[in-house]
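Trainee: Need the 3D shape of this:
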Amino acid sequence: MSNAGRAASRISRGTLDDGTVIPRRMRVAIVAASWHEEVMDGLIAGAQRVCVEAGLDPELVRVPGSFELSVAAAVLASRKYQAIVALGVVIRGGTPHFDYVCQAATNGLTEVSVHTGVPVGFGLLTCDDEKQALDRAGLPGSSEDKGAEAAEAAIVTALTLDRLHA
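Mentor: Modelled structure (predicted):
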């Protein structure tokens, strides 16, 4: 598969496509689950690449699984980060575990963002199988790069919120 399906990035050399300069003082954290190493490596690389293109040096925090993303994001939001990128992957199995983890992680990350006012880029893949996850991981041959998309969403939203507060 090609990378042709990827959306063009709004971030280039420390600015947005509308000319908005991304302040180098913006603090970004990437919180990433550890399960499914190959997929996670791709998601993290995509998020880090977008941050570097934005002129930022993100802090990477690893947690055991996607269920733990919310609590780590909450702590990071309380520590003066302007944007958080949450990355994980949950692959459907033969039990309801998939549904519980996906719902808890989604609700938890939404709560962090709404209650703290810190945007959380949602890079949690919820897939039926490993092939779907690999296709979204931003790896060579993947059609999507959800790690990059989540980082861009968090950074752009942080800048938008900053303008609203001005």
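Trainee: From here on, just use CA atoms for contacts and neighbour counts.
Mentor: Will do.
Trainee: How about the contacts made by Val28?
Mentor: By C-alpha atoms under 8 Å, 6 or more residues apart in numbering, Val28 lies in contact with Cys51, Leu56, Asp57, Pro58, Glu59, Tyr81, Gln82, Ala83, Ile84, Val85, Ile155.
Trainee: Now list the buried members of those.
Mentor: Cys51, Leu56, Asp57, Pro58, Tyr81, Gln82, Ala83, Ile84, Val85, Ile155 (16 or more other C-alpha atoms under 10 Å).
Trainee: which residues touch the third one?
Mentor: Right, Asp57. For Asp57, the contacting residues are Arg27, Val28, Cys51, by C-alpha under 8 Å, 6+ apart.
Trainee: can we see that at 7 Å?
Mentor: By C-alpha atoms under 7 Å, 6 or more residues apart in numbering, the contact set of Asp57 is Cys51.
Trainee: burial measure for Leu76, as a count.
Mentor: Residues near Leu76, counting by other C-alpha atoms under 10 Å, number 22.
Trainee: What segments of the protein are helices?
Mentor: Using DSSP state H, the helices assigned to the chain run over residues 37-53, 69-77, 97-116, 130-136, 146-165.
Trainee: Same list, these, but as a markdown table with distance to Arg10 please.
Mentor: Formatted as a markdown table, the helices of the chain follow (distance: least, C-alpha to C-alpha, whole Å):
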| stretch | distance to Arg10 |
| --- | --- |
| helix 37-53 | 10 |
| helix 69-77 | 24 |
| helix 97-116 | 22 |
| helix 130-136 | 19 |
| helix 146-165 | 7 |
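Trainee: from the buried ones among the contacts of Val28, which is closest to Val112?
Mentor: Nearest to Val112 among these: Ile84, at 10.0 Å, using C-alpha to C-alpha.
Trainee: For the comparison step, fold the sequence that follows:
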Amino acid sequence: MSGHGAPALAVDGSGVRVAVVAGLWHTEVVEGLLAGALRALDAAGAPEPTVVRVPGTFELPVAAARLAAAGYDAVVALGVVVRGGTPHFEYVCSAATTGLTEVAVRTGVPVGFGVLTCDTDAQALDRAGLPGSKEDKGAEAAEAVLGTIAALRAAGALPTPVPA
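Mentor: Model (predicted):
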């Protein structure tokens, strides 16, 4: 299973302003990813995130870039691309991965990568955090972004918020 060896992150989302951007393709899967991300953010004590819906995975990077520029501390990007019979899969996966990486590096705002790139619908469902799924990649993306913020704060690269 691809989740083998995943770290156990103890994350604290207190005071972290998070935006979640999610595509609309593959509704059942992306709704599972979104629910998982929201559950993980809530469990970590993050304030209620802003949720932005875009048409598909290809549109995630531009939305993430605008949200990062708008002052969010972190962005969680959620989408699904299922392989078909054309090179479309490779183009969309490459563009989304490169685009989201560029947003994080260019802005310094951590971006949680919750984009499923699967060969089949069954593989996507198995990673969506739905009842019966083996993995919850939406929750993992949210935890990873909070874990990145915690690591940067511990290194002195981000300010630690002062409790109210």
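Trainee: Just the ones of the contacts of Val28 of the first structure in strands?
Mentor: Members of these lying in strands (criterion: DSSP state E): Glu59, Ala83, Ile84, Val85.
Trainee: Excluding chain neighbours, what is closest to the first one?
Mentor: Counting by C-alpha to C-alpha, 6 or more residues apart in numbering, the nearest residue to Glu59 of the first structure once its immediate chain neighbours are dropped is Ala29, at 4.7 Å.
Trainee: Can you tell me the closest non-neighbouring residue to the equivalent of Gly15 of the second structure over in the first structure?
Mentor: Counting by TM-score structural alignment, Gly15 of the second structure corresponds to Arg25 in the first structure. Excluding its sequence neighbours, the residue lying closest to Arg25 of the first structure (C-alpha to C-alpha, 6+ apart) is Leu56, at 7.8 Å.
Trainee: Confirm for me that the one you found is in contact with Ala29.
Mentor: No: applying C-alpha atoms under 7 Å as the test, Leu56 of the first structure and Ala29 come out as separate, 10.1 Å apart.
Trainee: residue in the second structure matching Tyr100 of the first structure?
Mentor: Aligned partner of Tyr100 of the first structure by TM-score structural alignment: Tyr91.
Trainee: That match: how many residues sit nearby?
Mentor: Neighbourhood size, Tyr91 of the second structure [other C-alpha under 10 Å]: 11.
Trainee: Please tell me how far it sits from Val18 of the second structure.
Mentor: Counting by C-alpha to C-alpha, to the nearest Å, the gap between Tyr91 of the second structure and Val18 of the second structure amounts to 28 Å.
Trainee: now His88 of the second structure
Mentor: From His88 of the second structure to Val18 of the second structure the distance is 30 Å (C-alpha to C-alpha).
Trainee: Make sure Asp12 of the second structure is actually in contact with Ala44.
Mentor: Yes: counting by C-alpha under 7 Å, Asp12 of the second structure does reach Ala44; the two are 5.0 Å apart.
Trainee: Assess the claim that the residue nearest to Glu59 of the first structure and Leu87 are in contact.
Mentor: No: using C-alpha under 7 Å, Ala29 of the first structure is not in contact with Leu87, being 10.8 Å away.
Trainee: residues in contact with Ile44 of the first structure?
Mentor: Here Ile44 of the first structure is in contact with Gly147 (C-alpha under 7 Å, 6+ apart).
Trainee: whoops, Ala86 of the first structure was the one
Mentor: Ala86 of the first structure makes contacts with Ile30, Val31, Ala32, Leu69, Val120, Gly121, Phe122, Gly123, Leu124, as judged by C-alpha under 7 Å, 6+ apart.
Trainee: Kindly indicate which of those residues lies nearest Ala104 of the first structure.
Mentor: Leu69 (9.8 Å).
Trainee: Tell me the residue in the second structure aligned with the closest one.
Mentor: Using TM-score structural alignment, the equivalent of Leu69 of the first structure in the second structure is Leu60.
Trainee: count of neighbours near that match?
Mentor: 27.
Trainee: picking up where we left off before, just put the buried ones among the contacts of Val28 of the first structure in CSV and tack on distance to His165 of the first structure.
Mentor: Formatted as CSV, these follow (distance: C-alpha to C-alpha, whole Å):
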residue, distance to His165 of the first structure
Cys51, 23
Leu56, 21
Asp57, 24
Pro58, 23
Tyr81, 16
Gln82, 13
Ala83, 15
Ile84, 19
Val85, 21
Ile155, 16
